[in-house]
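Visitor: whatever this is, show me its structure:
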Amino acid sequence: MKQLFDYINSYLPNGVSEDEFTVIKSYFKHKVLRKRQYFLREGDICRFYGFIVSGSMRQYSVDEYGAEFIVQLFIENWWVGDRESFRTAAPSVYNIDAWEQTELLLITRSDVLELLNRSPAFAEMVRGMDDRNSAATLKRITSSISSGAEKRYSEFVSNYPEFVQRFPQHVIASYLGISKDTLSRIKRQMLNK
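Guide: Below is the predicted model:
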């Protein structure tokens, strides 16, 4: 729970009190997923959001030919879940699975709603997370529609250097919307510079 405490404090100028954090942590349940174990399957409703204590995960869709398209990657101190399905209780169009054995702290939608009213610190953290998520999403969309593959990879390495160590090349290529061969070529060119 210390990681969650530190994470919440990163959003608060004055930090969260121990008493308030005791309330916050009472809403979370511990869960461990094995490598490749699903957190969410396409067609299911996302009933939990998870804070990753250790491990890594990926969110992806699968087309009619069985090709996977990575839409999000997650590591320690990231939140994981399908936001739309979680908020609307609609079936998810995504799969989310553990890329490595992953330890999570889970919270339900009803508990999030209750905690938003009960804990000012949690509410402030959620607002801050929503702002950061919105900004990151806009940056990714802008990069996807206006930048070439080399620039997208360069920005990815700059913004998420730890992801390069944790995920294989084909996963990163899918996340960037490029082929594995294109990513190999880009990496070779960058090494030669």
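Visitor: going forward, measure contacts and count neighbours with C-alpha atoms only.
Guide: Will do.
Visitor: list the residues that contact the most centrally placed residue in the chain.
Guide: Centroid-nearest residue in the chain, with CA atoms, centre = their mean: Phe74, separated by 3.9 Å. Listed by CA atoms under 8 Å, 6 or more residues apart in numbering, the contact set of Phe74 reads Ile52, Ser56, Met57, Arg58, Val80.
Visitor: what ranges do the helices span in this protein?
Guide: Under the criterion DSSP state H, helices of the chain are mapped to 2-9, 18-25, 83-88, 109-118, 120-146, 149-159, 161-166, 169-176, 180-192.
Visitor: how about JSON lines for those, with mean neighbour count and distance to Arg41 added?
Guide: Formatted as JSON lines, those follow (neighbours: other CA atoms under 10 Å; distance: least, CA to CA, whole Å):
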{"stretch": "helix 2-9", "mean neighbour count": "16", "distance to Arg41": "26"}
{"stretch": "helix 18-25", "mean neighbour count": "14", "distance to Arg41": "27"}
{"stretch": "helix 83-88", "mean neighbour count": "15", "distance to Arg41": "11"}
{"stretch": "helix 109-118", "mean neighbour count": "14", "distance to Arg41": "18"}
{"stretch": "helix 120-146", "mean neighbour count": "14", "distance to Arg41": "22"}
{"stretch": "helix 149-159", "mean neighbour count": "15", "distance to Arg41": "27"}
{"stretch": "helix 161-166", "mean neighbour count": "13", "distance to Arg41": "22"}
{"stretch": "helix 169-176", "mean neighbour count": "19", "distance to Arg41": "18"}
{"stretch": "helix 180-192", "mean neighbour count": "13", "distance to Arg41": "25"}
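Visitor: for comparison, sequence B:
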Amino acid sequence: MDPTPLLNYISRYVNLSAEEEALLVSKAGYRKYLKGQFVVQQGDICRYENFVLSGCLKTFYPDPEGQEHIVMFAVENWWVTDLGSFITRTPARFNVQCLENTELVQFSYDTLEQLYLDIPKLERLFRIILQKAYVASQDRLVRNFSLPARERYTEFRRQYPGIEQRVPQYMIASYLGITKEFLSRIKNRPEEES
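Guide: Below you'll find the predicted structure:
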């Protein structure tokens, strides 16, 4: 595993010494997943916080009728997990599935807790990550309640640049809360009001 992407990401928020970097890397797990494999399955306890080295994943909730509701995509340099399950050690509400062959750096709950003690700066890092995720989640809720579909699509493209070439249109429509036919109309007739 090449830890450079993870260390570069971390250095945007906190400065680790060479010894702290070495300790972090020594505690990190590494796993490859194939397209279609699940990293987390609904009902299982989520065991890892995952950093994406390569690949693309979706986090989704299947409703009782089997309809997928995509709540997030994760690409390189993003974190992905069922955070509620990971923190509370209770069954996951969400599935996390690979849309491409994927490489992840993984930290178990116990490993992260020990790293917080050994490298206190990591608590700051994860506080920042969680704060940013919480704000992004709130912003998405407001957008979904208040913005027309076209503006939600524009914001999606800003948040996930280049992902449209990696993700099927019906999944983007699910993320936006619209039908794939309506998404197609938005893309083909950008001047119309939605």
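Visitor: right, and the helices of structure 1 - which one's nearest Asp97 of structure 1?
Guide: For these, proximity to Asp97 of structure 1 was assessed by CA to CA; helix 169-176 is nearest, at 12.8 Å.
Visitor: quick one: that closest one to helix 149-159, angle?
Guide: Inter-element angle recorded for helix 169-176 of structure 1 and helix 149-159: 100 degrees (by axes from the mean of the first three to the mean of the last three CA atoms, to 10 degrees).
Visitor: ok, average deviation of helix 169-176 of structure 1 from structure 2?
Guide: Here the mean offset of helix 169-176 of structure 1 against structure 2 after fitting is 0.7 Å, by mean CA distance after the TM-score superposition for structure 1.
Visitor: dump the contacts of Phe74 of structure 1 to JSON lines, plus distance to Ile96 of structure 1.
Guide: Formatted as JSON lines, the contacts of Phe74 of structure 1 follow (distance: CA to CA, whole Å):
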{"residue": "Ile52", "distance to Ile96 of structure 1": "13"}
{"residue": "Ser56", "distance to Ile96 of structure 1": "11"}
{"residue": "Met57", "distance to Ile96 of structure 1": "7"}
{"residue": "Arg58", "distance to Ile96 of structure 1": "6"}
{"residue": "Val80", "distance to Ile96 of structure 1": "8"}
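Visitor: which of those residues has the most neighbours?
Guide: Highest neighbour count within the contacts of Phe74 of structure 1: Met57, with 28 neighbours (other CA atoms under 10 Å).
Visitor: chain neighbours aside, what residue packs nearest to the aligned partner of that residue in structure 2?
Guide: Correspondence of Met57 of structure 1 to structure 2, assessed by TM-score structural alignment: Leu57. If the residues on either side of it in the chain are set aside, Leu57 of structure 2 comes closest to Cys98, at 4.3 Å by CA to CA, 6 or more residues apart in numbering.
Visitor: residues contacting that neighbour?
Guide: Here Cys98 of structure 2 is in contact with Tyr33, Leu34, Lys35, Gly36, Gln37, Phe38, Val39, Gly55, Cys56, Leu57, Lys58 (criterion: CA under 8 Å, 6+ apart).
Visitor: surely the match of Met57 of structure 1 touches Phe73?
Guide: Yes: assessed by CA atoms under 8 Å, Leu57 of structure 2 is found in contact with Phe73 at 5.6 Å.
Visitor: and stretch 166-186 of structure 1, how far out from the chain's middle?
Guide: 18 Å (CA atoms, centre = their mean, to the nearest Å).
Visitor: and for stretch 184-194 of structure 2?
Guide: Per CA atoms, centre = their mean, the centroid offset for stretch 184-194 of structure 2 relative to its chain is 28 Å.
Visitor: could you do stretch 100-117 of structure 2 as well?
Guide: Worked out by CA atoms, centre = their mean, stretch 100-117 of structure 2 lies 14 Å from the chain centre.
Visitor: equivalent range in structure 1 for that stretch?
Guide: Taking TM-score structural alignment, stretch 100-117 of structure 2 hits residues 100-117 over in structure 1.
Visitor: one step back: which of the contacts of Phe74 of structure 1 lies closest to Asn117 of structure 1?
Guide: Val80 (21.9 Å).
Visitor: report the contact partners of the nearest residue to the closest one once chain neighbours are set aside.
Guide: If you skip the residues right next to it in sequence, Val80 of structure 1 has Gly50 as its closest partner in space, 5.1 Å away by CA to CA, 6+ apart. Gly50 of structure 1 sits next to Trp79, Val80, Gly81, Leu104, Leu105, Leu106, Ile107 when contact means CA under 8 Å, 6+ apart.
Visitor: doesn't Gly55 make contact with the first one?
Guide: No: with contacts counted by CA under 8 Å, Trp79 of structure 1 stays clear of Gly55, the gap being 11.9 Å.
Visitor: that older thread, now do the residue nearest to the centre of structure 1 against Val53 of structure 1, distance only.
Guide: According to CA to CA, to the nearest Å, Phe74 of structure 1 and Val53 of structure 1 sit 11 Å apart.
Visitor: kindly report the same for Ser146 of structure 1.
Guide: Ser146 of structure 1 is 35 Å from Val53 of structure 1, by CA to CA.
Visitor: alright, that wraps it up for me.
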